[in-house]
Structures are given as structure tokens and as C-alpha cells.
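**Student:** I'd like to go over a predicted model; first the sequence, then the structure.
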Amino acid sequence: MTSIGLYSIGETIGKGSYGKVKLGTHKLTGKQVAIKEISKEHAPMVAREIHLHRQLKHPNIVMLYEVIITESSIHVISEYCPHGELFDALTERGYCYSERDAVRWFVQLVDALKYCHSQDIVHRDLKLENILLDDNDNAKLCDFGFARHAESRQMLQTFCGSLAYSAPEVILRQKYTGPETDIWSLGVILYTLLAGGLPFDDDSEVVTQRKIVKGDYDIPSHFSPEVSDLITRMLKLNPSERVTIDQIAGHPWI
């Protein structure tokens, strides 16, 4: 077992865009942490992620504790969430969650996203794989690799994120404001938790893109009228017609 600073480095628990994530233990307190090791050659790419993540302190966002830099690597020390990804929890379950079960996680995510947007930070890669569960099964937003600081109504144009969760304006390479694209992705997350599958999905990426830009999806019959209304409002093709994060927080389903 190797060490970095005051941390012992243990087994690999995940893989990020630029390196492996290891389980670490603080030598003095015994507290477990996640340690992401990144080669210094990727420093320019991760500098913004670290800068933005450091600014965010919220109970439903993974806490970044410290950054340790050596000759060859950057070590990002952050909160360890032992129950893993929400994606894995859904996959292992093998079927969808009830609205009663899903609403707790959804409210936590809405609260975290509302906080990000209040800090003028847009995530741009919201998906089940980027939501971790702590030892009390609370949802924690992570991975700010595609996040951007975007002041009110500032237009973005980078195509990024994961296709199945991407908003139509991103796929169409149109300029967009970040909050509305986050709202779309949040709608996909809620749908997937309740349906057990993605709203826009196909073996062909081209077909998936076509479905997204046409808004071609079906609301399962077991969805309540309230949650159907909320998802429909989040998955509006026109970004200006989507509900805002404040409207979501005040929606009757919640």
C-alpha cells in the first residue's frame, strides 16, 4: 500500500476521465476518502474542474477536501460515498423505483443543482453515473469535468456530456444557456429512475439523436399524472419553455 500526504492509498474503486479513483484512509483519523490520481499532463484539463468544485459546499455535492501535487501526478482528495453510483443501484435492483422512493433523491438533486446555478455554475454532465450514494443513501452530485462558470444568460456552445442525457439544443450544436440543459438532463434522470430505462434509447446513436431532437418518448402508464406533468415540462424541446429549477422545487409532485 502506498501513501500520499497523510493518506494511505488502497484499492481502486472507480475510474475517472483522466485516471483511477482509489480508496484512501487518513492516517490520523481513520476517515475514508476517495483519491483521484491524475497525470500532470492532464493538468490544464482538470484545473477548471478543481477550481469550480472547490467553490461548491453543499450536503448533496461530493465534498472536495484537498489537492496534493507531486512531481508526476495531481491527487484530488474528496468525500467517499460507500454505496456507489445511483446507476449501479438501479441496475442491481433490476427494475424501477417507486415515486415514493425516488422523490427523496430527486429533491436532493434539485437542491444541489439549485445551489450550483445560484453560484452561476452549470454541471453539463448530469447522469445517474455522476450521482453517488453516501452511507445513509443520500444523493451526492459529483464529476465537474464539464462544468462551466456561466453568468446569467451567457451563451455556451461546447458539445459535451453523455448522449442519452443531452438536450436537443446541444445535439443540434446550437448555442445554449447552461441551466436549461441541466434541467433536461434532470428530467431524463427522473424518468429513468421511475421507468427503469432511458426515455431516449437505441442501439444506434443516430436514431437516439433523432428521438431526442424530436422529443420522441413515451410516458409509462404507471406514472402518476403529477410526475408525468413534471417530466413533460422538463423535457420541452424549446429550452425557454422548460420549467426552471425554482418551478421544479415548487411542483405539486414534490
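**Tutor:** All right, it came through fine.

**Student:** contacts and neighbour counts: CA atoms only from here.
**Tutor:** Noted.

**Student:** So which residues of the chain form strands?
**Tutor:** In the chain, the segments counted as strands under DSSP state E are 2-4, 7-15, 20-26, 32-39, 64-69, 73-79, 121-122, 131-133, 139-141, 148-149.

**Student:** how distant is stretch 32-43 from the center of its chain?
**Tutor:** 19 Å (Cα atoms, centre = their mean, to the nearest Å).

**Student:** Pull out the buried positions in that stretch.
**Tutor:** Gln32, Val33, Ala34, Ile35, Lys36, Glu37, Ile38, Lys40 (16 or more other Cα atoms under 10 Å).

**Student:** Can you list the residue ranges for helices in this protein?
**Tutor:** 43-55, 86-93, 99-118, 168-171, 178-195, 205-214, 225-234, 245-249 (DSSP state H).

**Student:** picking up where we left off before, need the buried residues of stretch 32-43 in a markdown table with distance to Glu49, can you?
**Tutor:** Listed next are the buried residues of stretch 32-43 as a markdown table, based on distance: Cα to Cα, whole Å:
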| residue | distance to Glu49 |
| --- | --- |
| Gln32 | 22 |
| Val33 | 18 |
| Ala34 | 16 |
| Ile35 | 15 |
| Lys36 | 13 |
| Glu37 | 14 |
| Ile38 | 12 |
| Lys40 | 14 |
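
**Student:** Please compare the first structure with the one that follows:
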Amino acid sequence: MQITISPSTECLIPSLRTYLDADLNDPPIFATNHSLVFRANSQRFRSIVAIKIINRKALPQHVAEKFLTRELDVTRKVRHPHLLKCLLINSSSPSKIVIVSEYCARGTLLQMILTEGNIKETPTGARLFRQLIEAVQYLHARGVIHRDIKLENIFLDANGDLKLGDFGFSRQFEKGQRSTSFCGTRPYSAPQVVTYQPYDGYAADWYSVGIVLYTMIVGNWPKEPKLNVALNFPPDSPTHACRRLIARLLDDDENRRAGFEECLYSEWLAPQSNWMFADANFAYTVLQHT
């Protein structure tokens, strides 16, 4: 389907070509009702980049004032190997905001699952899951909840490494504070969010992580969860250790739900011992054995 570019965006593109020293000749690679995303080779950043052009006028006023402001604030602040890296934000136009970020050549985790069916638990599944929980923990340690962790917001770079992105629903949040903004994406939302109860945003993020892990390994959505009813798994996958971790992440009780530490030292992830931490804050690499 052909994506229509508005006249105001057409007028903006030549200046972006000059500013970014980029070709920017191809049509958009993605579109929503309020934004377009382009892929371009930028000489300014000496790499291929993703250029997101947001049309403020297409957003409801409360969204532009509340959620967009938060998105830009979080996008500017965060820096982690497994968070999508923002290279530049330009809001000089009265109606447009331009966000330039690193380009992830392998698309989204959703695209990977649709192509491959599912992801093997080890080594790929464990590696990607470890990268995801490191990204989530980095945000949480800085008082930021994501609130829209899903396969479509998880990207894969040219090396196959994971990058969590899209901070449209993210916000700073105090520990112990309850959220009453019932945002996110339904299949990934914790029971408290779905039933419009004040919820712990940190615990809700970990519930979404559990849905991502289930879908990655199984290749299908879990059936609509019901209170006090055990999860359904295919007979041959995943392993029991992985099932137990998923069940802990999808615990109905947000006070009992697993978090970073339990994931890290779980019987499923802990045996993957070939991790070497390069920095006490967050950075690590996997040791390759030949």
C-alpha cells in the first residue's frame, strides 16, 4: 500500500537532506496516523539512520501535551546498549518533530517470529531475553516505566542484538506510586491494567516481558489469561525451567510477580554463564567459544 506524504512533510524533507547530509530519497518504511518513518544514509552520523517525523497537529491535544512531552524527555535521557539510541531531536518546526535514531536492519522481534515461527530457547532466546531485561532494569533503576513493551517495539540491529524502543507511553514514576493511566497494548497488559485498577507500573512492565518471552519461545500468543488458571503450553516447548519463569512473570498478583533479580538468577537463565560484564552499570558482552 502506498503511503501518502503530506505537503508540509514534503516541504520539510529538502532541509532534512541538507541538515543530515542524507540521501532521503526513498518512500517511508513505516507510517501511523500521526507519523512517518524514513530510512536514510546520513553522512552527518556516518551510518544508516531512521528518521521519524511526527505531525503534532495529527495528535489530540492532550496526547501532544502529555505523552509526547514525556516521550521526548525519556528519549533524550536514556543511553543503554539495548535501548534504541536517539541521535537527534529537532522540534524547530511548529507542526513537526523529527527524531533521528539508529536504524535496526533486522526489523522487529515480531517480524523475526513471523518469519521463523519461534525462537530457540538457547542460545538465541536466552541471549535476547537477557538483553531485554537489562534494558528494562536500566529504565527502572532510573525511575522510568516503559508501559508498552511488546514485540513491535523491540528491534534487532544488523548484529542481531536487541534494542527496546518507542517511549510514547513512558514516564518517570516513583517506587510505590500507583498508576491510573491505562495505556499500552491489550495482549501485553497486566490484569490490573485490563480491569482498570490502579497498578504498579514496574510490575506491569515485567508482566509484558513475560508475554514477550512466552511468544518468543512458543511462537503464538498465550490464551487469554484467567485468574487462578494455569498457563497453557504446547506439549514439547518450552522447557520446564522456562515455563516456571514465564509463570512467575505472569503472576496475577503484582506483589508476587517476578522482576529483574528473579529473571537473572532463575534456573532457566542463570546456567547461561558465559556473560562478562564490562561495566558495573549495564554493559556486557557474550564470550564466544570456538
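**Tutor:** Perfect, thanks for sending it. All values reported here derive from a predicted model rather than from experimental measurement.

**Student:** if we can go back for a sec, adding distance to Gly161 of the first structure as columns, could you present the strands of the first structure in TSV?
**Tutor:** Converted to TSV, these look like this (distance: least, Cα to Cα, whole Å):
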stretch	distance to Gly161 of the first structure
strand 2-4	31
strand 7-15	16
strand 20-26	20
strand 32-39	20
strand 64-69	21
strand 73-79	21
strand 121-122	12
strand 131-133	14
strand 139-141	15
strand 148-149	12
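
**Student:** among those strands, which is nearest Val103 of the first structure?
**Tutor:** strand 139-141 (11.2 Å; Cα to Cα).

**Student:** okay, the closest one sits on what stretch of the second structure?
**Tutor:** Aligned by TM-score structural alignment, strand 139-141 of the first structure corresponds to residues 162-164 of the second structure.

**Student:** That stretch vs the first structure, mean deviation?
**Tutor:** Aligned to the first structure and superposed, stretch 162-164 of the second structure gives a mean residue distance of 0.3 Å (mean Cα distance after the TM-score superposition for the first structure).

**Student:** List of residues touching that stretch?
**Tutor:** 81-84, 128, 131-132, 135, 149, 153-157 (Cα atoms under 8 Å, 6 or more residues apart in numbering).

**Student:** any idea which of these has the most stuff around it?
**Tutor:** Ile149 (29 neighbours; other Cα atoms under 10 Å).

**Student:** need the contact list for the alignment partner in the first structure of that residue.
**Tutor:** Superposed on the first structure with TM-score structural alignment, Ile149 of the second structure falls opposite Leu126. Leu126 of the first structure is in contact with Gly161, Tyr165, Asp182, Ser185, Leu186, counting by Cα under 8 Å, 6+ apart.

**Student:** now, the most widely separated pair of those residues?
**Tutor:** Once Cα to Cα is applied, those give Gly161 and Leu186 as the farthest pair, at 12.8 Å.

**Student:** out of the helices of the first structure, which comes closest to Thr25 of the first structure?
**Tutor:** Taking those one by one with Cα to Cα, helix 43-55 is closest: 20.6 Å.

**Student:** what angle separates the closest one from strand 64-69?
**Tutor:** Orientation check (axes from the mean of the first three to the mean of the last three Cα atoms, to 10 degrees): helix 43-55 of the first structure against strand 64-69 gives 150 degrees.

**Student:** Specify the angle between helix 43-55 of the first structure and strand 73-79 in degrees.
**Tutor:** Using the same axes, to 10 degrees: helix 43-55 of the first structure against strand 73-79 is 20 degrees.

**Student:** Okay, angle between helix 43-55 of the first structure and helix 99-118 too, please.
**Tutor:** 110 degrees.

**Student:** before we move on, back to that, TSV for the contacts of Leu126 of the first structure, including neighbour count?
**Tutor:** Formatted as TSV, the contacts of Leu126 of the first structure follow (neighbours: other Cα atoms under 10 Å):
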residue	neighbour count
Gly161	19
Tyr165	25
Asp182	24
Ser185	24
Leu186	25
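
**Student:** Please identify which of those is nearest to Leu237 of the first structure.
**Tutor:** Ser185 (12.3 Å).

**Student:** Give the equivalent position in the second structure for that closest one.
**Tutor:** So, by TM-score structural alignment, Ser185 of the first structure is matched to Ser208.

**Student:** now Gln172 of the second structure: how far from Arg17 of the second structure?
**Tutor:** Using Cα to Cα, to the nearest Å, one obtains 34 Å as the distance from Gln172 of the second structure to Arg17 of the second structure.
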